[in-house]
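Visitor: Predicted model and sequence follow; I will ask about them next.
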Amino acid sequence: MLKRSEFEPAFWLRNPHAQTVFASKLRPQPPLAVERERIELDDGDFLDLSWLPERGLDDDAPIVIVLHGLNGSLESKYARGLLREVYAHGARGVLMHFRGAAEPNRLPRSYHSGETGDFGTVVDHIRRRYPRAPLAGAGYSLGGNVLLKYLGERGGDAPLTCATAVSVPYDLKRCAEAIQQGLARIYQAHLINGLKASFEAKFSLIDPPEPWPDLSRVRDFPSFDNVVTAPLNGFADAEDYYARASSGPFLADIRVPTLILHAEDDPFMAPDIIPAERDLSSSTRFELSRHGGHVGFVAGGRYGEPVYWLETRIPAFLREALPGFERADSPDAARQAG
C-alpha cells in the first residue's frame, strides 16, 4: 500500500539538504547507555552488538533490532534516538554493527548493502536467547536495504514480527548515478572518504588482498564498488553487485507487516527509484512525503524547537504491530536510557 505521509517539515528546514544535515550533524547527540556483546562467527570474524541496559524485563518482552546506514554505528543520532524510544516503551533494544563498522574486522571482506547473512546470524542468536520474544527490525538507508532484502528472501519464513525501513536505496545502480549529480557529490565524497579510512585502518592491521587498488584515485561509488566492494564480496563487478544487492526486486515477497518511510526529495537518490504500488506486497505500507531529505524528517515544535518525527512515527507503528511494545508509565523513562 502506497500512502502520502503525514510528515510536514519545520518551516525553516524545507530544503532537503537542510533536513539531511540538521538531523545528522547539527542535532545534539542523544545520550545513551549500552551494554556491548561480541558474536564470534564461524569464518573467524565477529559482529558487535550494543544492547540497551538489562533492567529485569520478562523474557517475552519485545525486542527491536536497529540496523545503521553506510559509515554508521552506535554514534548515529537516528539510531540513538530510536533506541531511547525503545527503552521508554519497556522493550529490549539492540543495535547491530555491521562487520567492520564498529572497529576493523579480521577478514578482508566487510559489509555491503546486500549482506543479509550476518543479519540472519544476529536474528538467530537473539531468537535462541529469547525464544518467546517478538522481534522487530528497524533499518536506515543501507541498513534498511539489508532489512528489506532479508524479509523478501525469507518471505513467510521471516522470524520477525514486523519491520520498518527509512530512506532505502531500492535501486543501487540508480542511487550510485544520482549521488554523482549536483550538490549530492558532497555526500558522495564524504561517504567515500569514510570508506577509504575504514579500509586503510583495517589493512594497517592485516594484509590486504592482492592486487589492492590505489584508493586515492577512487572518487565515486561505481569505481569504489568495482575495485573494492565487488571483489571482496564475491561479485563480478559493480553492475553485478548492484543487480544482486538491491532490495527493490524483493519488496513484493515481504510477508510481515512492514512500514517504509521515504522522502521524494532525498538528495542521495533519484525520484524514479521509488517503488510503484504494484511493486509492494500487501504486507507493506509505504509512506511517501514530499520533504524529509535523507534520514532527516525534522518537523517543527513550539517555539521553533525541532521534532525528530521518525522517533514518533516508528514507535507509533511498533505500538500497533509489535506485541508488548507500549509506552512506559513514566514520561521520563527515555531519560533513564542515558
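Guide: Received, thanks. Being a predicted model, the structure only gives us computed values, none of them experimental.

Visitor: can we go C-alpha only for contacts and neighbour counts from here?
Guide: OK.

Visitor: mind listing the helices in the stretch 101-250 of the chain by residue range?
Guide: Applying DSSP state H, counting those that start in this stretch to the stretch 101-250 of the chain gives helices spanning 117-129, 142-154, 172-178, 184-202, 221-224, 230-232, 238-245.

Visitor: Ok, which of those helices comes nearest residue 17?
Guide: Residue 17 sits nearest to helix 184-202 of all these, at 8.9 Å, using CA to CA.

Visitor: can you give me the offset of the closest one from its chain's centre?
Guide: In terms of CA atoms, centre = their mean, to the nearest Å, the centre of helix 184-202 is set 17 Å apart from its chain centre.

Visitor: Alongside the first one, take a look at this:
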Amino acid sequence: MNYEAPAWLCGGHAQTIWPALFARSTFGPAPRYRRERWDAPDGDFVDVDFLQGGEAGPPRPLLVLFHGLEGSSRSHYALGFADVARERGWDFAVPHFRGCSGEINRAPRAYHSGDHEEIAWLLVRLVQRQRAPDGTRAPLWAVGVSLGGNALLRWAGEWGAAAAASVDAVAAICAPLDLAAGGQAIGRGFNRQVYTRMFLRTMVPKALAKLAQYPGLFDRAALLAARDLHGFDDVFTAPLHGFRDADDYWRRASAKPLLPQVRVPALALNARNDPFVPAASLPRPGQVGRHVTLWQPDHGGHVGFAQGAWPGHVRGLPDTVAQWLVAQSAHG
C-alpha cells in the first residue's frame, strides 16, 4: 500500500482541510440513505443510515462505517465509502453516535472515543441482518474513522477472539489511538484556533441542550469556560460516561494499549503528517499483535488522502481500504 499527495496539495493542514471541503467524494451520484431508528439497550435510540438501492434477495456483503467526532453519514469520507459500496454491490450502513444524527438523544449521555459497548451491540444487531435462513452470514466489514476508529479498535481489543463472530475484518482510519497525545496536539497553536473551535462550535450547543433535558447534569459556567477539548471533556464527556476527569478518560479509552489483544484482521492507517495525531504517538510494530497491520504513509493529513488533478477526489482511500478488507476475507 502506498500514497503520494498531489503536488498541488502540500502539508498536513492542507491535506486535511481541502479534501473535507472541496475535493470530490464520489464518482457517481450522491448516495441516498434510508434511516432506521433503533432502540438502544438503555432506552435511548440510535439512528442508522442504510444506503438505498440493491436488489432484494440473500444478504449481501455489508460495510459498516463508524464516523468521527461530530461526523455523520454525510461526512466526506462516509460518502466516499458509500460510493465504493454501491459500486461493488455491497450494503452500507452508518450508525450515528448519540446526538450526531440531527436530533438530540434521550439519555443523560452522549458518545465518546472508547465507546466499545456501543460498537458491540450495534454490530451484534447488524450481524443478525446478515444471516441467511441456513444460518450462514454474508461478509461484514467495519471501518472506523478518527474517533470511530479508536472506538472500533478498542472493541476489537476488548472482545479478542470473540470479535470474529461479528466481523470478518476491521479498519481504523486516522484514529487517535493515544487520546492524550491527540488531545494535546489539537489543543495547541493553529490546531486550537481552527480545529478545536470548529468542534466546540457544535459540541457546546449539544451539551447545553443536554443540560436543558437534565438540569444539574454538569456545571454550565465551567462548560462555557472551556477553550479546548480537554476542558470540554473534563466537564462533559468524562463525567457523563463514567470517567473521573479528562485525563482518566483519555487514558482508559485509548485503543493503543489493547492492540496486542486484537484477534481479527485489523488495519490501523495513520498519516504521519496528521495534525491531530502526532507521529511519535503512533504504534510501532512491536506494540501490536500479528493480526494488526500498520500503514503509516508520510502524507495524507487527517482523513484526507486526496488524489488526482485539482480539485482532487477522496475515492482512492475507501477503494484501497475496501480492497484490503476483501483480501482478509479471502485469506480466511
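Guide: Looks like it arrived, so ask away. Owing to the predicted nature of the structure, the values given are computational and were not obtained by experimental measurement.

Visitor: What does the TM-score come to for these two?
Guide: Scored against TM-score structural alignment, normalised by the length of the second structure, the superposed chains reach a TM-score of 0.91; 316 aligned residues with a CA RMSD of 1.6 Å.

Visitor: could you dump the helices of the stretch 101-250 of the first structure to CSV with mean neighbour count and distance to residue 298 of the first structure?
Guide: Formatted as CSV, these follow (neighbours: other CA atoms under 10 Å; distance: least, CA to CA, whole Å):
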stretch, mean neighbour count, distance to residue 298 of the first structure
helix 117-129, 15, 29
helix 142-154, 26, 19
helix 172-178, 20, 23
helix 184-202, 16, 19
helix 221-224, 20, 28
helix 230-232, 17, 35
helix 238-245, 19, 29
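
Visitor: export the ones you listed to JSON lines and tack on distance to residue 268 of the first structure?
Guide: Below are the helices of the stretch 101-250 of the first structure laid out as JSON lines (distance: least, CA to CA, whole Å):
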{"stretch": "helix 117-129", "distance to residue 268 of the first structure": "24"}
{"stretch": "helix 142-154", "distance to residue 268 of the first structure": "11"}
{"stretch": "helix 172-178", "distance to residue 268 of the first structure": "7"}
{"stretch": "helix 184-202", "distance to residue 268 of the first structure": "6"}
{"stretch": "helix 221-224", "distance to residue 268 of the first structure": "12"}
{"stretch": "helix 230-232", "distance to residue 268 of the first structure": "21"}
{"stretch": "helix 238-245", "distance to residue 268 of the first structure": "16"}
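
Visitor: Out of these, which is closest to residue 108 of the first structure?
Guide: Closest approach to residue 108 of the first structure among those (CA to CA): helix 230-232, 6.8 Å.

Visitor: What range does the closest one cover in the second structure?
Guide: Here helix 230-232 of the first structure aligns to the second structure at residues 238-240, judged by TM-score structural alignment.

Visitor: follow-up on the earlier one: please name whichever of the helices of the stretch 101-250 of the first structure is nearest to residue 288 of the first structure.
Guide: Residue 288 of the first structure lies closest to helix 142-154 among the helices of the stretch 101-250 of the first structure, at 15.3 Å (CA to CA).

Visitor: now that closest one: how far from the chain's centre is it?
Guide: That offset, for helix 142-154 of the first structure, works out to 10 Å (CA atoms, centre = their mean).

Visitor: The match of helix 230-232 of the first structure vs the first structure, mean deviation?
Guide: Stretch 238-240 of the second structure, aligned to the first structure and superposed, deviates on average by 0.9 Å (mean CA distance after the TM-score superposition for the first structure).

Visitor: contacts for that stretch?
Guide: Contacts to stretch 238-240 of the second structure, defined as CA atoms under 8 Å, 6 or more residues apart in numbering, come from residues 108-110, 244-246, 248-249.

Visitor: now, which of those residues sits nearest residue 65 of the second structure?
Guide: Nearest to residue 65 of the second structure, judged by CA to CA, of the contacts of stretch 238-240 of the second structure is residue 110 at 18.4 Å.

Visitor: ok, residue 201 of the second structure to residue 243 of the second structure distance?
Guide: Per CA to CA, to the nearest Å, residue 201 of the second structure is found 24 Å from residue 243 of the second structure.

Visitor: circling back: which one, of the helices of the stretch 101-250 of the first structure, ends up nearest to residue 259 of the first structure?
Guide: Residue 259 of the first structure sits nearest to helix 142-154 of all the helices of the stretch 101-250 of the first structure, at 10.3 Å, using CA to CA.
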